[in-house]
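Trainee: What would the 3D arrangement of this be:
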Amino acid sequence: MRIGLLTAAPGHPLLAATAALLAEDGHRVAHLAPDQDPPEPAALAEVYLLKARTPAALVLAERLENMGVPVVNSGASTGFCQDRVRMARLAERAGLPFAATTALPDLAALAGRGPVRHPLVVKSRHSRRGDLVARVADDRRLRELADRWPGEPVVVQDLAPGSGWDHKLWVVAGEVFAELRHSELAEGERLPSRSVDELPYGWRELALHVGEVFGLDVYGVDILDVGGVPLIVDVNAFPGIRGQQGAPGALARLAVAVGHGLHRPRTLRPAVTGAGEPMPPPGGAAAPRGTAQ
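Mentor: Next comes the predicted model:
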C-alpha cells in the first residue's frame, strides 16, 4: 500500500517513526509537500496524513478528497480548528466544557473597553505557528501587545484559577495519550513536563467526544483541572505528539485501516456545525467560563 504524508516536515519525529513502522510492514511512504500539485492518478496514495495547516495544504487536501482519496484529518476539519471563535461556538452547541471566548477585531478594541481589572488571556483568533498567546494582567502589558500586534484579530478569555499545569491529551483513532505540561502562561520558570499515570474520571471519554464533535481522528485537547472540573482551552488537529510511546504505532494502524477502507476518516457536517457559514463578525462567543493558565 502507498501511504502519503502531506506535510512540509516529513522528518517530524511522529511522522518519521510512523513511516519507519509502515516501511517495516512493506508499505510505501510518499512525501507530498503542501505547495505541490496532486500526483497523477496512477501515483496517488491510498490515504494521506495531513500534518500541515497552511492555506496551501488545506487546498491540496481538499483537492485530494475531491479526487476520491481519503485524507486524515480532512481539510475541512483541520481548517475549522484554526478559527478559535468558530471552535468555541461549536463546542458550546455540543455542550463541551469549553473556555468562554469573546472575539474582538484587535487589541485596540480591548483597550477601548477600559482598564484591565483582572488577568486575561488574549490569543490570535486564527491559530497558526507563532501566533499570539499571552497573559494580560495590566494596561501596560495590553498596550505593549497592541503595539506589537497591530490589527491582529483576537479572542479574549478569563484566566482560570488553575494549578499552572495543562493536561495535554492526544487521541489517535480512539487511543488516548497524555502528559502534564507547565503552562506557557504560568508565572516563573517553565518546568519539565510530567507523565500522567491515570486521567481523572470521565476525561478520557470527554477527549474522545471532542473528536466526534470536530470531525477529527488525530487531534489534541488541552484541559485544565479547575477545582476538579475539566475545562477545555484548545483543540488541535494533528499535533506533534512527541515522546508518547505507542503513538506512531496507533497512527500507522490508522493509516492502514483507512487505506484498506476499514475506517472512513471523520469530517465536519456543515448542516450541524455551520462550517459553510461566512466567518462570524467580531462580537462574543459565549461558552462555559474560564481559560488556560
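Trainee: rest of the way, CA atoms for contacts and neighbours
Mentor: OK.
Trainee: So which residues of this structure form strands?
Mentor: For the chain, applying DSSP state E gives strands covering 2-6, 28-32, 47-50, 71-72, 102-104, 120-124, 133-136, 154-158, 165-172, 175-182, 194-195, 218-226, 229-237.
Trainee: what about the fourth one, distance to the chain center?
Mentor: What that stands for is strand 71-72. Distance of strand 71-72 from the chain centroid (Cα atoms, centre = their mean, to the nearest Å) equals 15 Å.
Trainee: and if you look at the first one?
Mentor: With Cα atoms, centre = their mean as the basis, the distance from the averaged C-alpha position of strand 2-6 to the chain average is 21 Å.
Trainee: One more sequence to fold, the one below, so I can look at both together:
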Amino acid sequence: MRIGLITPEPGHPLLAATSALLAKEHVVDALDPAGTDPAAPMAVAPLADVYLLKSRTERALDLARDLERRGVPVVNTAAATALCQDRTAMAELALRAGLPFAATRTVGALSAWASHTALSSPVVVKSRYSRRGDLVARVDDPARLRELAAAWPQEPVVVQEFAPNSGWDHKLWAIGDQVFAALRRSELSPGGRGPGLPLDAHELPAGWAGLVRAVGAAFALDVYGVDIIDAGGGTPLIVDVNAFPGIRGQSGAPEALAALTLRRAVGGPG
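Mentor: Presented below is the predicted three-dimensional model:
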C-alpha cells in the first residue's frame, strides 16, 4: 500500500514516528506543494491509496481537493481543514451543532472596530483567519486595545468575551475515536505558554472525551485538536478547534494515526 504525506515537515515528530511504523510494510511518500512551481499544475504519480494532509496553505488545499476529486481519501479533507482556519465559520458551525463554544463576534478590521468601541469587560481578540503567528490577545482596557490596533490595523478579527478560568487550557486531541490530553498554561496568561503537563484522558471531567468526539463528528474531522477551558465546576467551554495539530509527546499517538491511515486507505471509517 502507498501512503502520501502532504506537508512541508515530514520530519515532524508525529509524522516521522507514524511513517516509521507504516514503512515496515508500506511505501510512504512525502509531497510538499510549496516546493513545486506555483505556475505549474501539480502532477502526482503514482497516486497513493490515502493522503495525510498536514498543511494549511492554499496550494496544499488545492492539491487535496484535486486528489479527492480523483477518488483518493484525504485525512483530513480539504473542506474540513479550510473550515478550521476561519474562526467565524468555526464558531457558527459549533453553535449550530449545540457545542459549548465561546460566543464569537466578527468585527472586521481591528483598527476600525477599536475606534468606536468602549470596553466594559475583558475580551479576547483573535485573528479571524487562524495561522502561525496570528493574533490572540486578552484586552482589559482601552490602552491595550489601542496598542493592538496600532500593531494590527487591518487585521480581520473576531472577539470573544473573556471567560474567567484557572489559566490552564485543556489541550485535547483525537485520532479517530482515540482521545489524548494535556494541560498547558493559556497563551493569555501573564507569563505566556509554558510546557504542557501530561494528563490521562481518563482523568478528564465526565463527558469531555465524548464532547471531543462530538466536535469531530460536527466538523467532519479525523485528526484534530480541541482547546477547552473549565468555565467552573467542570463546565467545558470550547475556544478553538484545529485540523491535524502536532499531538507531540502523546504515547500511542503514532500507532493510532498509523492504524487510522490504513483504515481510511481501504475505505473504512475513521
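Trainee: that older thread, format the strands of the first structure as JSON lines; extra columns: mean neighbour count.
Mentor: As requested, the strands of the first structure are exported to JSON lines (neighbours: other Cα atoms under 10 Å):
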{"stretch": "strand 2-6", "mean neighbour count": "23"}
{"stretch": "strand 28-32", "mean neighbour count": "18"}
{"stretch": "strand 47-50", "mean neighbour count": "26"}
{"stretch": "strand 71-72", "mean neighbour count": "26"}
{"stretch": "strand 102-104", "mean neighbour count": "22"}
{"stretch": "strand 120-124", "mean neighbour count": "23"}
{"stretch": "strand 133-136", "mean neighbour count": "20"}
{"stretch": "strand 154-158", "mean neighbour count": "24"}
{"stretch": "strand 165-172", "mean neighbour count": "24"}
{"stretch": "strand 175-182", "mean neighbour count": "19"}
{"stretch": "strand 194-195", "mean neighbour count": "13"}
{"stretch": "strand 218-226", "mean neighbour count": "23"}
{"stretch": "strand 229-237", "mean neighbour count": "22"}
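Trainee: how far away is the equivalent of Q85 of the second structure over in the first structure from A207 of the first structure?
Mentor: Matched across to the first structure, Q85 of the second structure falls on Q82, judged by TM-score structural alignment. For Q82 of the first structure, the distance to A207 of the first structure (Cα to Cα, to the nearest Å) stands at 18 Å.
Trainee: Check R125 of the first structure too.
Mentor: From R125 of the first structure to A207 of the first structure the distance is 23 Å (Cα to Cα).
Trainee: cool, and H182 of the first structure?
Mentor: Relative to A207 of the first structure, and taking Cα to Cα, H182 of the first structure is found at 20 Å.
Trainee: Check P153 of the first structure too.
Mentor: For P153 of the first structure, the distance to A207 of the first structure - Cα to Cα - is 28 Å.
Trainee: Between these two, tell me which one has more neighbours.
Mentor: Ranked by neighbour count (other Cα atoms under 10 Å), P153 of the first structure and A207 place A207 first, with 22 against 18.
Trainee: show me the contacts for that one.
Mentor: By Cα atoms under 8 Å, 6 or more residues apart in numbering, A207 of the first structure lies in contact with 169, 171, 176, 221.
Trainee: run the last query once more with 10 Å
Mentor: Going by Cα atoms under 10 Å, 6 or more residues apart in numbering, A207 of the first structure touches 169-171, 174, 176, 219-223, 232, 235.
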